[in-house]
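Asker: Based on what follows, work out the 3D shape:
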Amino acid sequence: MGEKVLIKGNEAIGEAAIRANCQCFFGYPITPQTELAAYMSKMMPKLGRTFLQAESEISAINMVYGAAGSGVRVLTSSSSPGISLKSEGISYIAGAELPCVIVNIVRGGPGLGGIQPAQSDYFQATKGGAHGDFHMPVYAPASVQEMVDLVQEAFDVADIYRTPCMIMGDGMLGQMMEPVEFKERNKREIKNKDWAANGLKGRKKHNVINSLYLDPEELERHNLKLEAKFNEIREKETKYELYNCEKECDLIMVAYGTVSRICKNVIEMAKKNGINLGLIRPITLWPFPEEAFDKTINKTKFGYISVEMSLGQMVEDVKLSVNGRNKVYFYGRTGGMVPSPVEILNKIKEIIELNKKDSNKIHNLTKGGENNGSCI
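Answerer: Modelled structure (predicted):
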């Protein structure tokens, strides 16, 4: 095991990107991710690499398009409204099949919102993130160490599939400090970027980077090609954690990022109350880990509860994954409010009590005979 370093989440992302051979950073300051841009402004020039603070988020994402098109590894970062400004460029990048990594340290919203932690950009990140038929892998770290590991993973996945990848954290993860080990990663096979627009390089014709297809049949072929790539990503790159799901649970929580850490504390608190809880922690928000629900559908008495720092966004994917096979509940806080273990546990107790009352009611109605049972 290597030496551990105490480092802030935002700075850890920057250092991980540098170690992943990121050659260019283009961004614009916005809290709560500004420390990431500040770290890159300090470190990149020392290494002979490019740091540029653009005049706007729109400029920054188009610079990413240019650098990615030349074949180098490139990073940009922002927070919520800044990502919205980048969304047109993100769609162009996906359409042109260019690899890059985009970091969103989410703030409360909508509008300018606040700098407190939130998860209210889930829809934006996982349902495309911009216009057109496309997806991008979205990683949701739950610790500073995982920020490091997933940034490096995202650069590899971006190159392998020629796609933008997003790291989505919240303001708490960006600002907290934890000990981190910068481990040597298992190297994945990444092909030479013979598609890059970086000169002839012995070729007879220049490569052209493009996301414009005026002929509808040609555009449909391109979209179907992208769809095949997204299906391969779904098959090979979905990541999740199952926690305390080995035995039957009263209820299984579904949570990611900071909230998943809180939910692990809820599991320990619940044991003291004679309640057994499990946790599904999506590590990729897209592709969403539907397999985790197939594995646990027969291990929960009363269903699932999606716990979020939003008014209810991931819960829709939970419902789609459960597909009517069990009940799905929701508990969330919004506007930068972080749910406490006690309030989550109280909500779970309430759900369990309601289910027990319903079970007793059904039992009392059905024990009298078949006719009563048919009335339910």
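Asker: from here on, contacts and neighbour counts on C-alpha atoms
Answerer: Will do.
Asker: ok, L277 to M309 distance?
Answerer: Distance of L277 to M309, given as C-alpha to C-alpha, to the nearest Å: 20 Å.
Asker: Likewise for G9?
Answerer: With C-alpha to C-alpha as the criterion, G9 and M309 are 19 Å apart.
Asker: Any idea how far the lengthiest strand in the chain is from the middle of the chain?
Answerer: Ordering each strand of the chain by length in residues (DSSP state E) puts strand 100-108 first. Counting by C-alpha atoms, centre = their mean, to the nearest Å, strand 100-108 is centred 9 Å from the centre of its parent chain.
Asker: That one - contacts with which helices or strands?
Answerer: Packing partners of strand 100-108 (3 or more C-alpha pairs under 8 Å, 6 or more residues apart in numbering; DSSP states H and E): strand 74-78, strand 114-117, helix 144-161, strand 164-170, helix 171-175.
Asker: in the helix or strand I352 falls within, what counts as buried?
Answerer: Using DSSP states H and E, the element containing I352 is helix 341-366. For helix 341-366, the neighbour count (16 or more other C-alpha atoms under 10 Å) marks P341, I344, L345, I348, K349, I351, I352, L365, T366 as buried.
Asker: List just the nearest of those to P110.
Answerer: P110 lies nearest to I344 out of these, by C-alpha to C-alpha, at 24.2 Å.
Asker: just to revisit the earlier point, R19: which of the helices and strands packed on strand 100-108 is closest?
Answerer: helix 144-161 (8.0 Å).
Asker: now the other sequence, so there's something to compare against:
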Amino acid sequence: MAKQLLKGNEAFAEAAVRVGVEGFFGYPITPSTEFLEYMAKRMPALGRGFVQAESEVAAINMVYGAACAGKRTMTATSGPGLSLMSEGISYIAGTEVPAVIVDVMRGGPGLGNIAPSQSDYNQMVKGGGHGDYFPIVLAPATVQEAIDYIALAFDLAEKYRSVVFVAVDGNLGQMMEPAELPPMRKLPEKPPEWAVYGAKDRKPNILTSIYIDPPDEEVVNIRLLKRWMEIQKNEVRFQEHSLEDAEIGIISFGVAGRVALSAVHTAREEGIKVGLFRPITLAPFPKKAIEELSKRVRRILVVEMNTGMMLEDVKQAVGGRVPIEFYGRIGGITPFPDEILDEIRRVNQNNENIPDGMERVEWLERLEERIARGE
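Answerer: Predicted coordinates:
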């Protein structure tokens, strides 16, 4: 199909429709509300399930029910809504049923604002709900990637009977850019064998997340862990740009990574040997690839739209081999390419070792100076 000028949230919703979502359940919260609004018209027109629930708590439990019935199901929300959904997400993970959740991130904590941020990283990547479980987290940087990863999210969710997050921010949700939608898929003719549906002439299926006997719960936890180890082995995704001869490696995801790539191109024109490593799967995290990168570069700069959440995962992967520096914008502010370019120039001239923990202190001082200058 030809590319069209598409708005993020609406494009993501249409992508979900075309890859066969059968039930959407949600509650409006900016900057994800247009996703729900689009589904409110599109799903009933196709004879598929749509409910605007009375709350995010209700919405995620509707997702849970539809998932148990073997239906392709999803929701879309933003940070405060995701917090309310955390208990239900844990139940979905514990019951081992597939579900897709799009998180259009906004500034926080608390009610915060409706501006773009990447501050839900830990909530998604580290498993925001209770207990041991391991969600897959995909982080697109463009509207086209988000469209593509919606399809991938459903495929991975069903392959591994897992929760899959698509982590976008308010920028991607609101921006318009040319993109191509996938063709319409046929809906499955029958539910998967494990699902709860009519049990005539067969043994009923039982899906649950409650195992009163601790040895039984341990067996489930072992199964989830083994599945996660398989995901770690087979589903790590990332992109590399201009890293073949790079002396400085920038590590950044989503829209922050997209902005960083613009800065990389300009820095290259100035003769600075810098490249970009962009994780696409935030979970499973591309730890081995970053470990290998740390053996080739002399410094690493982590760029995020938060206070350095992915930074901790990068540190673990690098293992102290090279100095790591950090630059972030917080509270709903998106960095400009010139800001990141200034950081690249500074890092290029800096040959001093940075004690662990000081990268944030120095960044915060520089950020406060930038704010004081009105930048």
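Asker: that older thread, which elements pack onto the helix holding I352 of structure 1?
Answerer: Packing partners of helix 341-366 of structure 1 (3+ C-alpha pairs under 8 Å, 6+ apart): helix 257-272, helix 370-374.
Asker: Give me the distance from it to the chain's centre.
Answerer: Distance of helix 341-366 of structure 1 from the chain centroid (C-alpha atoms, centre = their mean) equals 32 Å.
Asker: OK, contacts around the residue lying closest to K186 of structure 2 once chain neighbours are set aside?
Answerer: In space, and not counting its chain neighbours, K186 of structure 2 is closest to G20: 6.8 Å by C-alpha to C-alpha, 6 or more residues apart in numbering. Residues in contact with G20 of structure 2 (C-alpha atoms under 8 Å, 6 or more residues apart in numbering) are R72, M184, R185, K186, L187.
Asker: What is the burial count for the closest residue to E54 of structure 2 other than its chain neighbours?
Answerer: Distance criterion C-alpha to C-alpha, 6+ apart; nearest residue to E54 of structure 2, sequence neighbours excluded, is Y27 at 6.9 Å. Neighbour count of Y27 of structure 2, defined by other C-alpha atoms under 10 Å: 23.
Asker: Y27 of structure 2 reaches I60, doesn't it?
Answerer: No. Y27 of structure 2 is not in contact with I60 according to C-alpha atoms under 8 Å; the separation is 9.5 Å.
Asker: which one in structure 2 is aligned with V254 of structure 1?
Answerer: Alignment note: V254 of structure 1 maps to I251 in structure 2; criterion TM-score structural alignment.
Asker: tell me the average deviation of the one helix or strand its match maps to from structure 1 after fitting.
Answerer: Taking DSSP H and E as the criterion, I251 of structure 2 maps to strand 248-252. Mean deviation of strand 248-252 of structure 2 from its aligned counterpart in structure 1 after superposition (mean C-alpha distance after the TM-score superposition for structure 1): 0.6 Å.
Asker: From P178 of structure 2, how far off is the equivalent of D294 of structure 1 over in structure 2?
Answerer: In structure 2, the residue paired with D294 of structure 1 according to TM-score structural alignment is E291. Distance, E291 of structure 2 to P178 of structure 2, using C-alpha to C-alpha: 35 Å.
Asker: Could you check which of those two has the larger neighbour count?
Answerer: Between E291 of structure 2 and P178, counted using other C-alpha under 10 Å, E291 has the larger neighbour count: 17 against 13.
Asker: returning to what we had before: out of the contacts of G20 of structure 2, which two sit at the greatest distance?
Answerer: R72 and M184 (14.3 Å).
Asker: Give me the more crowded residue out of these two.
Answerer: Using other C-alpha under 10 Å as the criterion, R72 of structure 2 and M184 rank with R72 on top: 26 against 13.
Asker: Let me see the ranges of the strands in the stretch 201-350 of structure 1.
Answerer: 240-243, 251-254, 277-282, 284-286, 304-308, 328-332 (DSSP state E, counting those that start in this stretch).
Asker: Next, the angle from the third one to strand 304-308.
Answerer: Here strand 277-282 of structure 1 runs at 60 degrees with respect to strand 304-308, directions being taken by axes from the mean of the first three to the mean of the last three C-alpha atoms, to 10 degrees.
Asker: Tell me the residues of structure 2 aligned with strand 277-282 of structure 1.
Answerer: Against structure 2, strand 277-282 of structure 1 falls on residues 274-279 (TM-score structural alignment).
Asker: Name the residues that touch the matching stretch?
Answerer: Counting by C-alpha under 8 Å, 6+ apart, 139, 237-243, 246-254, 257, 260-261, 264, 267-268, 285-286, 344 sit against stretch 274-279 of structure 2.
Asker: filter the residues you listed to the buried ones?
Answerer: With burial judged by 16+ other C-alpha under 10 Å, the buried subset of the contacts of stretch 274-279 of structure 2 is 139, 237-238, 241-243, 246-254, 257, 260-261, 264, 267, 285-286, 344.
Asker: Now the longest helix seen in structure 2 on structure 1. Mean distance?
Answerer: Determined from DSSP state H, the single longest helix within structure 2 is helix 214-234. When structure 1 is overlaid, helix 214-234 of structure 2 sits 0.6 Å from its aligned residues on average, using mean C-alpha distance after the TM-score superposition for structure 1.
Asker: next one: that helix to chain centre, how far?
Answerer: Distance, centroid of helix 214-234 of structure 2 to centroid of chain: 22 Å (C-alpha atoms, centre = their mean).
Asker: Report the inter-axis angle for it versus helix 143-160.
Answerer: 140 degrees.
Asker: Now do the strands in the stretch 1-150 of structure 2.
Answerer: Using DSSP E, counting those that start in this stretch, strands in the stretch 1-150 of structure 2 cover 4-7, 23-26, 49-52, 73-77, 99-105, 136-138.
Asker: How about the secondary structure of A197 of structure 1?
Answerer: coil (DSSP: H, G, I helix; E, B strand; the rest coil).
Asker: and it, what is it in contact with?
Answerer: Going by C-alpha under 8 Å, 6+ apart, the list of residues near A197 of structure 1 reads G69, S70, G71, H206, N207, V208, I209.
Asker: 6 Å instead?
Answerer: G69, S70, N207 (C-alpha atoms under 6 Å, 6 or more residues apart in numbering).
Asker: quick check, nearest of these to G95 of structure 1?
Answerer: G95 of structure 1 has its nearest neighbour among the contacts of A197 of structure 1 in G69, at 12.0 Å by C-alpha to C-alpha.
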